[in-house]
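Participant: show me the folded form of this:
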Amino acid sequence: MSKFAVFEFWLPAVLVTLWFIASASSGSVFFPPLRNILQSFGDTWLGAGFERDIIPSLSNLGIGLLIALVVGVIAGLALALFPYAADVGEPFLQFFRAIPALAVLPALFIMWGTGPTGKIVAIAFGAVWPILLNTLDGIRSIDPSIRLVARSYRVNRALLIFRVLLPGALPQITVGIRTSLAIGAVLMVGSEMYVSTAGIGHFVIVAQQTFALTDMWSGILLLGVIGYLLNFGYGLIERFLLRWQPPARTTKRSTRKARSGRRNQVIHS
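Facilitator: As a prediction, this is how the structure comes out:
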């Protein structure tokens, strides 16, 4: 874990150090010194801004992603269990998936309002498609012989779903969740910039409009830190969920050994 932490954090630490040194003597209004940004960061986000902006933003993001996860997994599972419905619904899924979620924000705000509900619906709408499609593809990729064996042993539907299908599709589902996490963060900020009275995105756009550029950069820095921590935290969860999988390096090493063994066997024969 210590080696992983060093490898994970050394590059951001180096880049921040270089940024601090390079901007120390900056007199530009548009690119203030990092020390000023860090001072604004502490004054804003470790004070009233935490409760006013950070908590509402992360609450909307968390609820929206949770809805997308539940709906995406259930819908993907249902379509995988009924192939005819999946074939019929495939064009509609691809159509809605191809629509940029930011372009749908005006319609969603008209239907659901500009409050937290509208923002949560927008995040859920954009984040559900990668989870749904990866769940569907993950279950489809399971060897059909596994289902035949389960059917021959008269395994009931619930046991088949929770002990065979979902665990088998879990690696691909986690990929969809990671993609949805990034999409949800974008929609969280975009919805707050579009119409809101609170949130990190609202703070950044108001700071830009009032020419408070140091505060604007502190908001951008906060979004970067949140995105990094979300990705890092999800990586830990993903490794825990997929702990039964062999490490990638071990798999590659085993593959090379198997190929080398077959090659030697051919040579000696």
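Participant: only C-alpha atoms from now on, for both contacts and neighbour counts.
Facilitator: Fine.
Participant: what about the helices in the stretch 151-269 of the chain?
Facilitator: Counting by DSSP state H, counting those that start in this stretch, the stretch 151-269 of the chain has helices at residues 157-160, 166-194, 200-209, 213-241, 248-268.
Participant: will you turn those into TSV that also has mean neighbour count and distance to Leu133?
Facilitator: Output for those, formatted as TSV (neighbours: other C-alpha atoms under 10 Å; distance: least, C-alpha to C-alpha, whole Å):
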stretch	mean neighbour count	distance to Leu133
helix 157-160	12	20
helix 166-194	21	8
helix 200-209	20	29
helix 213-241	16	18
helix 248-268	11	24
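Participant: out of the ones you listed, flag the one nearest Leu61.
Facilitator: Closest approach to Leu61 among the helices of the stretch 151-269 of the chain (C-alpha to C-alpha): helix 166-194, 6.2 Å.
Participant: which secondary structure elements does that closest one sit against?
Facilitator: helix 55-81, helix 101-112, helix 116-140, helix 200-209, helix 213-241 (3 or more C-alpha pairs under 8 Å, 6 or more residues apart in numbering; DSSP states H and E).
Participant: next, format the ones you listed as JSON lines and append distance to Phe41.
Facilitator: Listed next are the helices and strands packed on helix 166-194 as JSON lines, based on distance: least, C-alpha to C-alpha, whole Å:
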{"stretch": "helix 55-81", "distance to Phe41": "16"}
{"stretch": "helix 101-112", "distance to Phe41": "28"}
{"stretch": "helix 116-140", "distance to Phe41": "25"}
{"stretch": "helix 200-209", "distance to Phe41": "12"}
{"stretch": "helix 213-241", "distance to Phe41": "5"}
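Participant: which among these is found nearest to Ser40?
Facilitator: Once the helices and strands packed on helix 166-194 are compared by C-alpha to C-alpha, helix 213-241 is nearest, at 6.0 Å.
Participant: which helices and strands sit right next to that closest one?
Facilitator: helix 34-45, helix 166-194, helix 200-209.
Participant: I have a second one here; can you model it like the first so I can compare?
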Amino acid sequence: MTLVIRTVRITRRGAVRLTQLFLLPVLLILLWWWYSSASASYYMTTPGEIAATFVEVWFSERFFVDVLPSVGLLLTGYALAAVLGTTLGVVLGLSSRMRATAEPVLEFFRAIPPPVLVPLLMLLVGVNTPMKVALIVSGCIWPILLNTIEGVRSVDPVLADTCRCYGVRGRRWLTTLVLRSASPQIMAGLRQALAIAIILMVISEMFATTSGLGFSIVQFQRSFAIPEMWSGIVLLGLIGVTLSTLFVQVERRVLRWYDGVRAAARDE
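Facilitator: The predicted structure is shown next:
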């Protein structure tokens, strides 16, 4: 009997969770379907037509020619920004003198919108993959860098003194105290950078290129292939949702200790 009750509760929780996940998207799709069906505009395509076009366009060689290279470009730029931002953030967060020296320069470059760097990068690097990666890095590095600096600066001084008393130094001190204490803010910066990476990936493929997801969407728009254009936009959204879901899973594993500390603090 207890097992049956437990199974029913799990089933109910699963049903509630599925309803929470899909209720709003389904309502929005139905609203979109109703509006597009009633609209006489050529540019408003019904979800049914977009779904059929999606399968036709992206379940083909375009997936390997345009989508996979774009995702690889996105992940490469994001990974480089994560390594550079975290490394520089730790260095600057640990040294107040270096931070004070670098702050004016960092504020100057942070204020420059990454898309305006495209002409400069095209001149310096060329119209190629390194230019696209450099553009993604130029935008993604800032939330990671700034959040890492603040996370390192906010390390509990009591914990720092405790590590010093117990002789915890060097690499162990860096990984056990500094990086772990700063990890919630580092992960927050990485989450922000992920959304920026998707935007800059699309922008980087809109200039002097002949392939990629961004290039395809622009070409569809210029040739008035409206269902194909909408299908590319939907694909971008699905890529964003997939990457965000994967990131949440990684974040939960990395911050499991932090969630445990917060849960213990609430119970006190």
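Participant: before we move on, the earlier item: okay if I get the helices and strands packed on helix 213-241 of the first structure as CSV plus distance to Arg263 of the first structure?
Facilitator: Putting these into CSV (distance: least, C-alpha to C-alpha, whole Å) gives the following:
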stretch, distance to Arg263 of the first structure
helix 34-45, 57
helix 166-194, 32
helix 200-209, 58
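Participant: and Glu238 of the first structure, which of those is closest to it?
Facilitator: Closest to Glu238 of the first structure of those is helix 166-194 (C-alpha to C-alpha; 6.8 Å).
Participant: the closest one maps to which residues in the second structure?
Facilitator: Taken onto the second structure by TM-score structural alignment, helix 166-194 of the first structure occupies residues 179-207 there.
Participant: kindly report the same for stretch 208-215 of the first structure.
Facilitator: Following TM-score structural alignment, the aligned partner range for stretch 208-215 of the first structure in the second structure is 221-228.
Participant: now check the first structure for the residue matching Val155 of the second structure.
Facilitator: So, by TM-score structural alignment, Val155 of the second structure is matched to Ile142.
Participant: and the contacts of the match of stretch 208-215 of the first structure?
Facilitator: Where contact means C-alpha atoms under 8 Å, 6 or more residues apart in numbering, the residues beyond stretch 221-228 of the second structure that reach it are 43, 45, 49-50, 53-54, 57, 217, 220, 229.
Participant: drop anything exposed from these.
Facilitator: Neighbour-count burial (16 or more other C-alpha atoms under 10 Å) applied to the contacts of stretch 221-228 of the second structure gives 45, 50, 53-54, 57, 217, 220, 229.
Participant: looking at the helices of the stretch 151-269 of the first structure, which is nearest to Ala80 of the first structure?
Facilitator: helix 166-194 (10.9 Å).
Participant: now do the closest one and helix 116-140, the angle between them.
Facilitator: Interaxial angle, helix 166-194 of the first structure versus helix 116-140 (axes from the mean of the first three to the mean of the last three C-alpha atoms, to 10 degrees): 150 degrees.
Participant: how far does helix 166-194 of the first structure sit from its chain's centre?
Facilitator: 4 Å (C-alpha atoms, centre = their mean, to the nearest Å).
Participant: ok, now which ones touch the equivalent of Val65 of the second structure over in the first structure?
Facilitator: Using TM-score structural alignment, the equivalent of Val65 of the second structure in the first structure is Arg52. Arg52 of the first structure is in contact with 198-199, counting by C-alpha under 8 Å, 6+ apart.
Participant: ok, now how distant is the counterpart of Leu145 of the second structure in the first structure from Ala258 of the first structure?
Facilitator: Using TM-score structural alignment as the criterion, Leu145 of the second structure maps onto Leu132 of the first structure. Using C-alpha to C-alpha, to the nearest Å, we find Leu132 of the first structure at a distance of 36 Å from Ala258 of the first structure.
Participant: cool, Val121 of the first structure as well?
Facilitator: 50 Å.
Participant: also Glu51 of the first structure?
Facilitator: Taken as C-alpha to C-alpha, the span from Glu51 of the first structure to Ala258 of the first structure is 57 Å.
Participant: again with Ile74 of the first structure
Facilitator: For Ile74 of the first structure, the distance to Ala258 of the first structure - C-alpha to C-alpha - is 39 Å.
Participant: quick one: the contacts of stretch 221-228 of the second structure as a markdown table, columns for distance to Ala102 of the second structure too.
Facilitator: Converted to a markdown table, the contacts of stretch 221-228 of the second structure look like this (distance: C-alpha to C-alpha, whole Å):
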| residue | distance to Ala102 of the second structure |
| --- | --- |
| Tyr43 | 49 |
| Thr45 | 51 |
| Glu49 | 53 |
| Ile50 | 49 |
| Thr53 | 50 |
| Phe54 | 48 |
| Val57 | 48 |
| Ile217 | 39 |
| Phe220 | 44 |
| Met229 | 43 |
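Participant: mind listing what the most centrally placed residue in the first structure touches?
Facilitator: Residue closest to the average C-alpha location in the first structure (C-alpha atoms, centre = their mean): Leu181, at 1.9 Å. Residues near Leu181 of the first structure by C-alpha under 8 Å, 6+ apart: 65, 127.
Participant: out of the helices of the stretch 151-269 of the first structure, which gets nearest to Phe4 of the first structure?
Facilitator: Nearest of the helices of the stretch 151-269 of the first structure (C-alpha to C-alpha): helix 213-241, 11.2 Å.
Participant: average separation of that closest one from the aligned part of the second structure, please.
Facilitator: Compared with the second structure after fitting, helix 213-241 of the first structure has a mean deviation of 1.4 Å; criterion: mean C-alpha distance after the TM-score superposition for the first structure.
Participant: okay, the angle between that helix and helix 200-209?
Facilitator: Relative orientation of helix 213-241 of the first structure versus helix 200-209 (the same axes, to 10 degrees): 160 degrees.
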